[in-house]
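Asks: Quick one: sequence and predicted model below, then my questions.
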Amino acid sequence: MPANSTPTARRQRLGSELRKLRERAGMTATEAAALLGGNQARISNIEAGRYGVSADRVRTLACNYQCPDLDLVEALASMTGERRRGWWEEYRDILSAGLLDLAELEHHGTALHTSHTSGLPGLLQTTDHAREVFRQVVPELTPPEVEHRLSFRIKRQAVIFQSNPTPYHAVIHEAALHMRFGGRSIARRQLQHLVTMSEADHVTIHVLPFEAGAYPGAGQPAYYVHGPVPQLDTVQLDQSHGIVLLDAEAQLHKYRQVFARLEALAQGAAESRNLIHTILRDL
């Protein structure tokens, strides 16, 4: 299979996890290649995500590495063999690779957790609200660029609108609910949309009220995407230079704790819905 000079985050993650299994087995890439009857370069390319790998090859590698976690092995095997291009590939020459990686991550996620303090989660934004957000991007986007970003965001929202939606949990600070992106009319429709979405069985919205005081996370938005097994979870952070994906065990453990503490400080689902109603009524 030819090498891919621009592997997706999903393929890179698969390669990274295979490397972790090899290193835990105390085996060099040369030794791993010898067991497959290949050379060290092939193992290196697989681990870097430059080469695709079949499900059977993943199972063989895991067996050679004496991995006892069959659930993890099957989860890794399921990450191979994608033949159809995801819808996000339509934007390959238009948007950044990080945004495409995020859409692919959401598409394969088994559950989604997000926290926001000064803005609203992208998957819960109305079209008008999102358009106003993109109009404030620095450096300024051209009108066509705004519309490309907007259509991409709306397509991402399919994961919570499809027939078998992904469970979605959001912690939103009360401050974000008072923001008037685009003016009073757009803000009202956005709040009503949050109320409507919060009534869906697969969507849970927790509001972190002002009186909750200090909270973990330093106000930085965080996005926790659950994989088929905990080892394949991913944290996504927005940085000034772009999207950052974290998957080290210590990082995952940290953000599990952050989200647990945020949800403990936030209001319950019913109380949160009532608070959104109150803000909407007073707007």
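Replies: That came through fine.
Asks: going forward, measure contacts and count neighbours with C-alpha atoms only.
Replies: Will do.
Asks: now the strands: where do they sit in the stretch 151-283 of the chain?
Replies: 168-173, 203-208, 222-226, 234-239, 242-246 (DSSP state E, counting those that start in this stretch).
Asks: okay, now the one to match up with it:
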Amino acid sequence: MARAKLPPSVRQRRLGAELRRMREHADLSATRAGELFGATQSRISNIEAGSYAVSAERVRALARLYECADGQLVEALAEMTGGRTRGWWEEYREILPADALDLAELEHHAQTLRIASVIHIPGLLQTREHARVIIGDVVPALAPYEVEHRVSHRLKRQAVLHGSAPTPVTAVVHEAALKMGFGGPSVARDQLQYLIDCSEEAHLTVSVVPFGIGTFPGAGHGIVQFGGPLPQLDTVQLDTDHGSVFVDGEAQLAKYRTVLDRMEACALGPAKSRDLILHVMRSL
């Protein structure tokens, strides 16, 4: 039996969007591009929507057609081809929301990660019990087996932090997240100890924005910047009550880079941040 066609992921849609921008920069319609490329207008449109798999050579051929002189961009886009990667996250298809799979795929391919969170410890740095408490309190309520699916998915995402080539991560956490006490003192202490342990890894930087710092940008929601092979191929995820929102427009990327820069500037350095986390942990 043939495998069902997978819907395009955020990463595939991003590849298509970059090819569309390239075509528009060349001042070609999809119809004219198809004629020059030997394809139909619908084929070009499907490629640009991310719903039709395109090979690396076809990306290079389209770039030549569009007279794109940015060789680094072309090769970075060529690396994004090959169809939807059937990574470990595919076992959760039709079990978890699609944005959860997109998040895991983006983390898997990211060159770097920058995370900012005010109320919650970032998911990549959560313990099993802490994650279970957080996920178990969502609205609408989940059945116990649904909670366990989401907990296991969250923990598997943490594979990017381990292994021979872990992804460099910078996480900025507000002091409020340290003092929420989710799950009670025992769970909270274990979570803070785990956060301290993570902060001592060479590829992990954990900085805390202390109370009393005053106002700062990005206080309203969690932000994650997935570093692409080139800055223009970065993606930003915004955490909302209705799920993840992924943005990649040039102006949006510039805005959220600035927000993350300013949040990091408000935070304590890694050593003082560890001291503060330890102080909060001992007070529980």
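Replies: On my side now, so go ahead. All of these numbers come straight from a predicted model, not from anything done at the bench.
Asks: TM-score for the pair, please.
Replies: With the length set by TM-score structural alignment, normalised by the length of structure 1, the two chains reach a TM-score of 0.97; 282 aligned residues with a Cα RMSD of 1.4 Å.
Asks: hmm, back to that, would you point to the one among the strands of the stretch 151-283 of structure 1 that's packed deepest?
Replies: Highest mean neighbour count among the strands of the stretch 151-283 of structure 1 (mean count of other Cα atoms under 10 Å): strand 203-208, with a mean of 25.
Asks: residue contacts, Ile44 of structure 2?
Replies: 30-31, 33-34 (Cα atoms under 8 Å, 6 or more residues apart in numbering).
Asks: closest to Thr127 of structure 2 among these?
Replies: Taking Cα to Cα as the measure, Ala30 is the one of the contacts of Ile44 of structure 2 closest to Thr127 of structure 2, at 48.4 Å.
Asks: if I look at the residue mapped onto the closest one from structure 1, how far off is His113 of structure 1?
Replies: In structure 1, Ala30 of structure 2 lines up with Ala29, judged by TM-score structural alignment. Distance of Ala29 of structure 1 to His113 of structure 1, computed by Cα to Cα, to the nearest Å: 36 Å.
Asks: quick one: Glu175 of structure 2 and Leu268 of structure 2, what's the gap?
Replies: Distance check for Glu175 of structure 2 against Leu268 of structure 2: by Cα to Cα, it reads 10 Å.
Asks: Pull up the overlap in contacts between these two.
Replies: Counting by Cα under 8 Å, 6+ apart, the shared contacts of Glu175 of structure 2 and Leu268 are 208-210.
Asks: picking that back up, okay, Glu175 and Leu268 of structure 2: which has more neighbours?
Replies: In this view Glu175 of structure 2 and Leu268 are compared by other Cα atoms under 10 Å, and Glu175 has more residues nearby, 23 against 17.
Asks: mind listing what that one touches?
Replies: 118, 208-211.
Asks: if I look at the residue sitting furthest away from the middle of structure 2, how far off is Ile44 of structure 2?
Replies: Within structure 2, Glu35 marks the point farthest from the mean C-alpha position, 36.6 Å out by Cα atoms, centre = their mean. Distance, Glu35 of structure 2 to Ile44 of structure 2, by Cα to Cα: 10 Å.
Asks: Ser283 of structure 2 now?
Replies: In this view, Ser283 of structure 2 and Ile44 of structure 2 are 60 Å apart by Cα to Cα.
Asks: ok, back up a step: if any of the contacts of Ile44 of structure 2 are buried, give me the ChimeraX selection for them.
Replies: To isolate the buried members of those in ChimeraX, using 16 or more other Cα atoms under 10 Å:
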select :30,31,33,34
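Asks: Right, I'll leave it there.
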